[in-house]
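S.K.: Got a predicted model here, sequence first, then my questions.
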Amino acid sequence: MPLFDLPLDQLRLYAPDVAEPADFDEFWSATLKDAAAHPVLGDVRPAQTGLPLLDTWDVTFAGFGGDPVRAWYTRPAGIDTPLPVVVEYVGYGRGRGLPHERLTWPVAGYAHLLMDARGQGGQYGSGGDTPDPHSSALGGPWPATRGILDPRDYYYRRLITDAVRAIDAARALPGADPDRIVATGNSQGGGLALAVAGLVPDLAALIATAPLLCHLQRAIEITDAPPYGEIVNFLAVHRDAEDAVRHTLSYVDGVAFARRAVAPAHFGTGLRDNVCPPSGVFAAHNHYGAANGRPRRPAREIHAYPFNHHEGGEAYQVRRQLAWLSSVLLADQAS
């Protein structure tokens, strides 16, 4: 994929006006209040992984509407002190998979909660275990278009609520330090982590690589790669639905969440990424913390990879994330 978005010098200054519905905050406050009416933590059962240096639990917590959401919780074995928890969200089409698949964070000394994605898990990876009982609303067959004609029915309202509830669940898990909870993810997972940063005021840190759901109005105009292409295909058939779709998307735009965030943040993007275009990632980074009501914006940084597509910096970016998070949490302890 050749370079197709704005040049890097323009991206570094790119802070477009992104339309927000007047009731954005009320919409999310009411949604999360409804979810909080359900006790968050359900079953927490030991899982056998064959990895003696790690302890893993199969966790169920209450997400949107009290629906059960599955997750893997993993900690370094033999450590009794409370640990920071890195809550990770998975990419589009993936489920939580098997507990031994994602070990970077627990091997680095953190507790790790990996949330399943409701109604996904069938496109790649090792599957998922969380159904979506609310998926019959009008819209297309893909997650990105389920219920897209009304923000109350939209799939990402449910998944973002699950992501926030995963933070609440992490605080309640054994061996977790409730004051040091980190949200992270790549692609869809990065978009969920970014939404969490805008909705959870006491998050310790955000790590978002190639986040989905950013500057959505532009994304559906400049790329037809999935999953944005699924929205494009839906509108190609439902030609009279554009206004309703754009209205729904305005409630889940990562730029709106970014503006409200207060936690320090680490971003990454590939400049040839047509799956999650870099202009959306930079828009979220450049707006980050601008409307959080605090006198100073949170610390943030972004790393761009000029010759990479959706894979971005891969292991190079992870190395940067590990060093950055260690410095952020140490600085937080020192203060």
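M.R.: Thanks, I have it. Numbering: from 1, shown residues only.
S.K.: switch to C-alpha atoms for all contacts and neighbour counts from now on
M.R.: Fine.
S.K.: Tell me the helices and strands packed up against whichever strand or helix holds residue 170.
M.R.: Element membership for residue 170 (DSSP states H and E) is helix 155-172. In this structure, helix 155-172 makes packing contacts with helix 24-36, strand 54-62, strand 83-89, strand 111-115, strand 176-186, helix 188-199, judged by 3 or more Cα pairs under 8 Å, 6 or more residues apart in numbering; DSSP states H and E.
S.K.: Comparison target, given below:
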Amino acid sequence: MTDLAPEQLATYRSAQSAPADFDDFWAATLADAGTHDLDVRLQEVPTGLTTITTYDVTFRGFGGQDVRAWLRLPVGATGPLPAVVQYVGYGGGRGHALENLLWASAGFAHLQMDTRGQGSGWSLGATPDDAPSPPQVPGVLTRGILEPAGYYYRRLFTDAVRAVDVARGVPEVDADRVAVLGGSQGGGISLAVAGLRSDLAGVVAFVPFLCDFPRAVRVTDAYPYREIIDYLKVHRGRQEQVFRTLAYFDGVNFAARAAAPALFSAALRDPVCPPSTVYGAFHAYAGPTEMAVWEYNGHEGGGILDEERALGFLRAVLAGR
């Protein structure tokens, strides 16, 4: 195993704490984003599929900047649909229009948000990150890390919150039955959105990244957390400033403010998102929770079995509203 034993994970609690102005910071950030109209633009994409209709979506995210997404709807569905808003793992984007067909095939409206400035590591992306940044380690984890207002994840989390508004505004969607879902970075984004919105019906976070930063950089040498270590190796003496910024973006602090039912997963041999960091957010989560544990897996977690469990979980929580 790469981290604590199961009996230790059961009692582990993160030492992370929220800055005194955490809620004010995010309220001001989202209020500023709200001054920009969503300006949702949909263009149907000819995919050749007979069971799913796909739309290329553009909406205005942080700073009024354009963010892309795919919207997939089951063909012929009648009545308001439950919706899943999905966020993508580190380095990835929204992918190809023919990828990721599970959720629409299962009867959900599915909005898959692109990830600004990423989307070339392992899947396609179409959204630039239009913001100046001081020098950083390759990747995005240290982009603007010296102060919260300029940090990369302030922009990305704001995009993610507004993506829920996009989904809720789709005519075929039941606005009271919208859930968020993601794995790794996408799981961390899901926790952030859960802590920033009170209108979600469910949350799924597979092996979430961006949780319990103080512990993560001490127990793993794997990337992307290693980007923080690399940064501090060069920017000596900036540790306090860096970890102060990260506290505004830590999944532990968002989890403490979340209320929607949540499904987590953790893999006990995961060097990328060590299980103790996942449990740090899991034990801090203020709403009802479930955990799927994969003792013999690494960062892939439960793979398709995670998705199978999430399908049952989301059907249950979305049907109950």
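M.R.: Okay, I see it. None of the values given here were measured: they were computed from a predicted structure.
S.K.: Fetch the TM-score of the aligned pair.
M.R.: In this superposition the chains share a TM-score of 0.98, using TM-score structural alignment, normalised by the length of structure 2; 321 aligned residues with a Cα RMSD of 1.1 Å.
S.K.: which residues in structure 2 does the helix holding residue 170 of structure 1 align to?
M.R.: The aligned range for helix 155-172 of structure 1 in structure 2 is 152-169, by TM-score structural alignment.
S.K.: Outside of the matching stretch itself, which residues are in contact with it?
M.R.: Residues outside stretch 152-169 of structure 2 that contact it (Cα atoms under 8 Å, 6 or more residues apart in numbering) are 29-30, 33, 38, 40, 59-62, 67, 83, 85, 87, 111, 113, 115-116, 140-145, 148, 173-176, 178, 189, 192-193, 196-197, 249.
S.K.: same check, this time on stretch 7-26 of structure 1
M.R.: 215, 247, 250-251, 255-256, 271, 278-279, 282-284, 286-287.
S.K.: now the helices: where do they sit in the stretch 201-321 of structure 2?
M.R.: 213-219, 226-234, 239-247, 251-255, 275-284, 304-319 (DSSP state H, counting those that start in this stretch).
S.K.: what range in structure 1 matches the fourth one?
M.R.: To tie it back to what came earlier, the one meant is helix 251-255 of structure 2. Against structure 1, helix 251-255 of structure 2 falls on residues 254-258 (TM-score structural alignment).
S.K.: How about stretch 216-231 of structure 2?
M.R.: Counting by TM-score structural alignment, stretch 216-231 of structure 2 corresponds to 219-234 in structure 1.
S.K.: so how far is the matching stretch from its chain's centroid?
M.R.: 19 Å (Cα atoms, centre = their mean, to the nearest Å).
S.K.: Give me the contacts around it.
M.R.: Under Cα under 8 Å, 6+ apart, the answer for stretch 219-234 of structure 1 is 92, 139-140, 142, 144-145, 274-277, 280.
S.K.: let's go with 7 Å and repeat that
M.R.: The contact list for stretch 219-234 of structure 1, computed with Cα atoms under 7 Å, 6 or more residues apart in numbering, reads 140, 144-145, 274-275, 277.
S.K.: which one of the residues you listed has the most neighbours?
M.R.: residue 277 (29 neighbours; other Cα atoms under 10 Å).
S.K.: Roughly how far does the counterpart of residue 31 of structure 2 in structure 1 sit from residue 66 of structure 1?
M.R.: Residue pairing (TM-score structural alignment): residue 31 of structure 2 is matched to residue 33 of structure 1. As for residue 33 of structure 1, its distance to residue 66 of structure 1 is 11 Å (criterion: Cα to Cα, to the nearest Å).
S.K.: Compare those two (neighbour count), which wins?
M.R.: Between residue 33 of structure 1 and residue 66, counted using other Cα under 10 Å, residue 66 has the larger neighbour count: 17 against 10.
S.K.: Residue in structure 2 paired with that one?
M.R.: Residue 66 of structure 1 maps onto residue 64 in structure 2, by TM-score structural alignment.
S.K.: Leaving out sequence neighbours, find the closest residue to its match.
M.R.: residue 36 (5.4 Å; Cα to Cα, 6 or more residues apart in numbering).
S.K.: Quick one: residues contacting the residue nearest the centre of structure 1.
M.R.: The residue lying closest to the centre of structure 1 (Cα atoms, centre = their mean) is residue 192, at 1.9 Å. Listed by Cα under 7 Å, 6+ apart, the contact set of residue 192 of structure 1 reads 89, 160, 163.
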